[in-house]
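Novice: please find the sequence and the predicted model below.
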Amino acid sequence: MLYILVIFLPPLAVLFTGKPLKALLNLILTLIFYVPGAVHAAVVVKGHYDSKKRG
């Protein structure tokens, strides 16, 4: 579900992982240029899912 948000609304996907400061950074990256924001969001979401698997 979050990966769909990564494509359409990257800052919202990062915010749903529970990291508001990273969501703010992602908003800035997305506003500057969409691709860095989407890549950053994908990395954050993947890290979120990886940490849930381990814990």
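Specialist: All right, it came through fine.

Novice: could you use CA atoms for every contact and neighbour count after this?
Specialist: Fine.

Novice: longest helix of the protein, counting residues only.
Specialist: helix 34-54 (DSSP state H).

Novice: who are the packing partners of that one?
Specialist: helix 2-8, helix 10-16, helix 20-32 (3 or more CA pairs under 8 Å, 6 or more residues apart in numbering; DSSP states H and E).

Novice: second structure follows, compare the two:
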Amino acid sequence: MAANNVSSTWNVFLYLLAIILPPVSVFLKRGLLADFWINVCLTILGWVPGVIHAWYIISRHEHTHVKTN
């Protein structure tokens, strides 16, 4: 079947979640890829770098496609 664009409501939720738990929002957006581990390291080094990186990942992958069965 055709892939659908992720709703903007989901991205808003991820932006808000990134303020509280940056690695969780990156995990929900990208999975256990390098972006997640980079975000974990940045969050350990300081909360602000983790949030900025999470927002960057969410905005960079704004048009992520989700496969539907």
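Specialist: Arrived safely. Because the structure is predicted, anything quoted here is derived from the model rather than measured.

Novice: need the helices and strands packed on helix 34-54 of the first structure in a markdown table with mean neighbour count and distance to residue 48 of the first structure, can you?
Specialist: A markdown table is the format used below for these (neighbours: other CA atoms under 10 Å; distance: least, CA to CA, whole Å):
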| stretch | mean neighbour count | distance to residue 48 of the first structure |
| --- | --- | --- |
| helix 2-8 | 16 | 10 |
| helix 10-16 | 23 | 9 |
| helix 20-32 | 17 | 12 |
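
Novice: CSV please, covering those helices and showing distance to residue 38 of the first structure.
Specialist: Listed next are those as CSV, based on distance: least, CA to CA, whole Å:
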stretch, distance to residue 38 of the first structure
helix 2-8, 6
helix 10-16, 5
helix 20-32, 7
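
Novice: by how many degrees do the longest helix of the first structure and helix 20-32 diverge?
Specialist: 150 degrees (axes from the mean of the first three to the mean of the last three CA atoms, to 10 degrees).

Novice: I am finished for the moment; much appreciated.
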